[in-house]
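> Here you go, sequence then predicted model.
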Amino acid sequence: MVAKRNLIVLGCATALAACGGGTGPQTVGGSAPPTAGGSGSGDTHSFVNPTEAKTYEAIGGVHHYEYYTDSNKTVQRGQLYAGDANTARDSGISVAYDPRDAIFELTISRPNAQVSTDGRFQDPAHRTDFGGAKEPQAGVPNLDPAKNIQYLQFGSGSGSQLPTGSPYYTAGAAQSDYVVGARDYTSDTYSFFYQKPGTTTQYVTYAGYVHNQVSASEIQDDPASPSYLREQYHLDRGAFVFGERTTNANVPKTGSGTFTGDMIATMVFNPDLDTNAGAPTYFQWIDGSQTTTVDFGALSVKSDFTGTVLAPSIDAYTSGASSMPAGSTFSASAQATIDLVNKGGFTGSFTSAKFERPGMSDFTVNIAGSSIDGAFFGPNGEEIGGGFRIVGGTPDERIDILGAFTGKK
């Protein structure tokens, strides 16, 4: 089978249906400290049942990976990777929705991660889901239906997919989760998914972003050599939260609280570059939960994360190795400090992160750099949301985990 996901190759995608945001005058969250109103902009609560056009500044991270594979080899070549996590004040990711026209917009501008997009989702036909004739593209996680995840997608393409009768159609092509193109094929597809507000939280929700750009060309190095097919990949992933932030004045100053909720993360995991410079790197999702304890008087935050690693999205012609086994358990702990005036929420770093792999030894991440950034949401800080990043530091490894989390007291 050439591709295990069917693309929706159409112009734009759909309505958010349960979230606020848009091109109208109201902006919730952002670079300036909130000064009035329970949602951070002086307006009334309308996140679950939107009545006004709003734009929400998101907290989270994105990363980019590009490379190519050849039909006569089993490695990834031309590898270029970049990642970036934002803060509560330095967003670069906005989510907008206008309930009047059911138009949803996602804007990402994170130059350090080489990720930039400005997608306008407005056609109701671009709502999609798993299990039908049209499904989300490769790299979009198929999460538990009980989580009430909404999937949106649009894209474009030209040329033909690789036919099974082609000499380039080998076992390496058949394994691909991505579309495998014939000569001069190109596709460019964007997906956005989010948990419908009101499912677990009322004032904040989490979301994910997938962008796959795939093209193919036929190459012959010299007249005496046989030609081969090259598949070029430009892939983006992101995880973030957005919602109605609490004004600084309404965040509790005393007492404590425990916030529990969901966690979603996207990662690259490749510990084999020291033994194989061309060892393939794949994107994988982690689906899980978190518990955060906040001491408002001491301005301290402690978060514990746990999750299950999903299977990687495999490309054409590589070995399929060097990934984290699906079903592995992820756990991590972080500490942060509340600084509403200077940071707009809380910020800190991770103290530990590891994976328990089925039938294998545990893998402890040697953390070279990390961050956790979050904010309070709701009229009086009833909920939290934020993003995090964990960067591995062992030489000749590529490990980078970027996630988002929500929680309610």
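Ah, there it is.
> CA atoms for contacts and neighbours, from now on please.
Will do.
> would you list every one of the strands in the stretch 101-250 of the chain?
Assigned by DSSP state E, counting those that start in this stretch, the stretch 101-250 of the chain shows strands spanning 103-110, 115-121, 127-128, 149-158, 186-195, 204-219, 228-243.
> which of these sits most buried?
strand 228-243 (a mean of 26; mean count of other CA atoms under 10 Å).
> hang on, the earlier thing: tabulate the strands of the stretch 101-250 of the chain (TSV), appending distance to Phe259.
Shown next, in TSV, are the strands of the stretch 101-250 of the chain (distance: least, CA to CA, whole Å):
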stretch	distance to Phe259
strand 103-110	28
strand 115-121	31
strand 127-128	31
strand 149-158	21
strand 186-195	18
strand 204-219	13
strand 228-243	15
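> Figure out which of the ones you listed is closest to Tyr81.
strand 228-243 (9.7 Å; CA to CA).
> how far is that closest one from where the chain is centred?
9 Å (CA atoms, centre = their mean, to the nearest Å).
> check contacts around the spatially most central residue of the chain.
Geometric centre of the chain, nearest residue: Gly238, 2.5 Å, by CA atoms, centre = their mean. Going by CA atoms under 8 Å, 6 or more residues apart in numbering, Gly238 touches Gly60, Gly61, Val62, His63, Gly208, Tyr209, Val210, Thr266, Leu402, Gly403.
> tell me which element the closest residue to it other than its chain neighbours is part of?
Spatial nearest neighbour of Gly238, excluding adjacent residues (CA to CA, 6 or more residues apart in numbering): Val62 at 4.0 Å. Assigned by DSSP states H and E, Val62 belongs to strand 59-70.
> buried sites along that strand?
Neighbour-count burial for strand 59-70 flags Ile59, Gly60, Gly61, Val62, His63, His64, Tyr65, Glu66, Tyr67, Tyr68, Thr69, Asp70 (criterion: 16 or more other CA atoms under 10 Å).
> Okay, one more to line up with it:
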Amino acid sequence: MRSFRTMLALSGAVTLAACGGDTRPQTVGGSAVVPSGTPTPTHSFVSPTETKTYESIGTVQHYEYYTDSNKIGQGGQLYAGDANTARDSGISVTYNPRDAIFELTINRPNGLVNVTAFRYQDPQHRTAFGGPLHPQAGVPEFAASRQIQYLEAGTSTGNELAPTSPYYPGSAQSEYPVMDDASNSTRQTLFYQKPGTTTKYVTYAGFVRNNVSGALQTPASGSFLRETYSLDRGAFVFGERSANGAVPTSGTGTFSGEMIASMVVNVDPTTTLDATGSTYIQWMQGMQTTTINFGSKTVNSSFTGTLFAPTLDAYTSALYPLAAGTAFSATGSATIDMVNRGGFTGSFSQACFATTCTAGNSLNIAGSSLDGSFFGPNADEIGGGFRIVGGTPDQRIDILGAYTGKKP
């Protein structure tokens, strides 16, 4: 594959209002040690009173490359993606309701994403679209009805270029910052759906980290500015996991809800004007429906979505192959194994960028995963992550997402 010069191995809150209460950390998904004489916890995921750490199910991806101001295209490309399971998390969210502090940790080596206990305080780090401090480039603006909360923090050194700079792109297409020589910008954004909006025991969240640095190159042929990008994305769910004994062993259930995903797609250098096979990152929002037969332990899921436009840099061609508004559909299946896997695991049988998949428009799926678990005291809700890797030999697509669902 040409565009990803190095392709690493495939892997298979909230109101969260500030309240007083017990600040002893507890890990959700395990069994917290309750000291003798401790009152029965009154914790609620929608209106929490205790500090808790939630182990997440979901996906991460990393893409790094550089662009030069004297030509079009991307170089030095390195990409990695990773999807975890219910028992193999590596992603956690801790929330302290007393101080309104979120702490995000991501340790997914296969995805080249590492975040060490990064802290956000609400409302100090709160941001929103439409306000004076809107989220950084690459953060998706979902439908207002989804009630997404955004928290963002970061640092910068040096100068961000203005359009009057000789090294600023003439088309002014860049949505990422364009950094001057010896300058750097790093911003990290955590966003999540406010619990209680569509589900009570689980919610979905996302992560965006953009690191952009500038360095002046001075060869004999003439100086130019090199912009280096290191981009991380994540989509995951967290919440109150169901005990194994709460999951039914007979009957059926249908769980419907929302999904989000981040996707990378690279242009085919043999059919476009961009011979470097540049890669673009695009978010999507959509819905999912999952039907479960608890007796046979079978899970069948269908996903539909709509792509957002990619985020553009200063010197890439912008010849991305999938336009904003493109439809997405996929179907997959999984098997429940609460004892060994803590939920369900499976794969996708079909996916396409259309409202209906046919033999003519379906992706050539090279690898996929569908993971999830149950949430709530009576397995009332589900949540999980998914990944679909597909495309053709000279063009690759990697879709990594998260979803939630509840019974009607």
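Yep, that arrived. Keep in mind the model is a prediction, meaning the values are calculated, not measured.
> What lines up with Ala83 of structure 2 in structure 1?
Superposed on structure 1 with TM-score structural alignment, Ala83 of structure 2 falls opposite Ala85.
> show me where structure 1 has helices.
Using DSSP state H, the helices of structure 1 run over 171-174, 340-343.
> Spatially, which residue comes closest to the aligned partner of Ala261 of structure 2 in structure 1, not counting chain neighbours?
Aligned counterpart of Ala261 of structure 2 in structure 1: Ala265 (TM-score structural alignment). Of all residues not flanking Ala265 of structure 1 in the chain, Gly403 sits nearest, at 3.7 Å (CA to CA, 6+ apart).
> What of Phe236 of structure 2?
That would be Gly58: by CA to CA, 6+ apart, it lies 3.9 Å from Phe236 of structure 2.
> Surely that neighbour and Ser373 touch.
No: using CA atoms under 8 Å, Gly58 of structure 2 makes no contact with Ser373, being 11.1 Å away.
> so what's in contact with these two at the same time?
With CA under 8 Å, 6+ apart as the test, Gly58 of structure 2 and Ser373 both reach Gly384.
> correct me, but Gly154 of structure 2 touches Val208?
No: under the criterion of CA under 8 Å, Gly154 of structure 2 makes no contact with Val208, lying 11.4 Å away.
> shared neighbours, these two?
With CA under 8 Å, 6+ apart as the test, Gly154 of structure 2 and Val208 both reach Gln188.
> re earlier: now for the residue nearest to Ala265 of structure 1: what does it line up with in structure 2?
So, by TM-score structural alignment, Gly403 of structure 1 is matched to Gly401.
> Neighbours of its match, how many?
Applying other CA atoms under 10 Å, we find 29 residues neighbouring Gly401 of structure 2.
> before we move on, what about Phe259 of structure 1?
Counted by other CA under 10 Å, the residues lying close to Phe259 of structure 1 total 18.
> mind checking how far it is from Thr293 of structure 1?
As judged by CA to CA, to the nearest Å, Phe259 of structure 1 and Thr293 of structure 1 stand 6 Å apart.
> if you skip the residues just before and after it, what's nearest to Ser256 of structure 1?
Nearest residue to Ser256 of structure 1, sequence neighbours excluded (CA to CA, 6+ apart): Asp295, at 4.3 Å.
> The one you found against Val301, yeah?
Yes: the pair Asp295 of structure 1 / Val301 is scored as a contact, 6.5 Å apart, by CA under 8 Å.
> out of those two, which sits in the busier spot?
Between Asp295 of structure 1 and Val301, counting by other CA under 10 Å, Val301 is the more crowded of the two (21 against 18).
> Contacts only, for that one.
Here Val301 of structure 1 is in contact with Thr292, Thr293, Val294, Asp295, Gln335, Ala336, Thr337, Ile338, Phe346 (CA under 8 Å, 6+ apart).
> how about a cut-off of 6 Å?
Applying CA atoms under 6 Å, 6 or more residues apart in numbering, we find Val301 of structure 1 in contact with Thr293, Val294, Gln335, Ala336, Thr337.
> Neighbours of the aligned partner of the third one in structure 2, how many?
Residue correspondence to structure 2 (TM-score structural alignment): Gln335 of structure 1 is matched to Ser333. For Ser333 of structure 2, the neighbour count with other CA under 10 Å is 21.
> Next, the contact list for the closest residue to Ser333 of structure 2 other than its chain neighbours, please.
Nearest residue to Ser333 of structure 2 in three dimensions, chain neighbours excluded: Asn300, at 4.4 Å (CA to CA, 6+ apart). For Asn300 of structure 2, the contacting residues are Thr290, Thr291, Gly332, Ser333, by CA under 6 Å, 6+ apart.
> Which one of these is nearest to Thr186 of structure 2?
The closest of the contacts of Asn300 of structure 2, once distances to Thr186 of structure 2 are taken by CA to CA, is Gly332, at 36.6 Å.
> isn't that closest one right up against Ser349?
Yes: between Gly332 of structure 2 and Ser349 there is a contact under CA atoms under 6 Å: 5.4 Å.
> The two: which is more packed in?
Gly332 (20 against 14).
> so what's the closest residue in space to the more buried one that isn't next to it in sequence up against?
Residue nearest to Gly332 of structure 2 in three dimensions, not counting chain neighbours: Phe348, with 3.8 Å by CA to CA, 6+ apart. Residues counted as contacts of Phe348 of structure 2 (CA under 6 Å, 6+ apart) are Thr331, Gly332, Ser368.
> how close does the second one sit to Ala144 of structure 2?
Spelled out, it's Gly332 of structure 2. Relative to Ala144 of structure 2, and taking CA to CA, Gly332 of structure 2 is found at 29 Å.
> Repeat that for the last one.
With distances defined as CA to CA, the gap from Ser368 of structure 2 to Ala144 of structure 2 amounts to 30 Å.
> who has more neighbours, those two?
Higher neighbour count among Ser368 of structure 2 and Ala144: Ser368, with 23 against 8, using other CA under 10 Å.
> That one matches what in structure 1?
Looks like Ser368 of structure 2 aligns to Ser370 there (TM-score structural alignment).
> OK, contacts around its match?
Contacts of Ser370 of structure 1 (CA under 6 Å, 6+ apart): Ser349, Phe350, Arg389, Ile390, Val391.
> mind checking which of the helices of structure 1 is nearest Phe363 of structure 1?
Per CA to CA, nearest to Phe363 of structure 1 of the helices of structure 1: helix 171-174, 28.4 Å.
> okay, now the residue nearest to Arg110 of structure 1 when sequence neighbours are not counted: neighbour count?
Using CA to CA, 6+ apart and skipping residues adjacent in sequence, the residue nearest Arg110 of structure 1 is Gly92, 5.9 Å away. Residues within reach of Gly92 of structure 1, counting by other CA under 10 Å, total 20.
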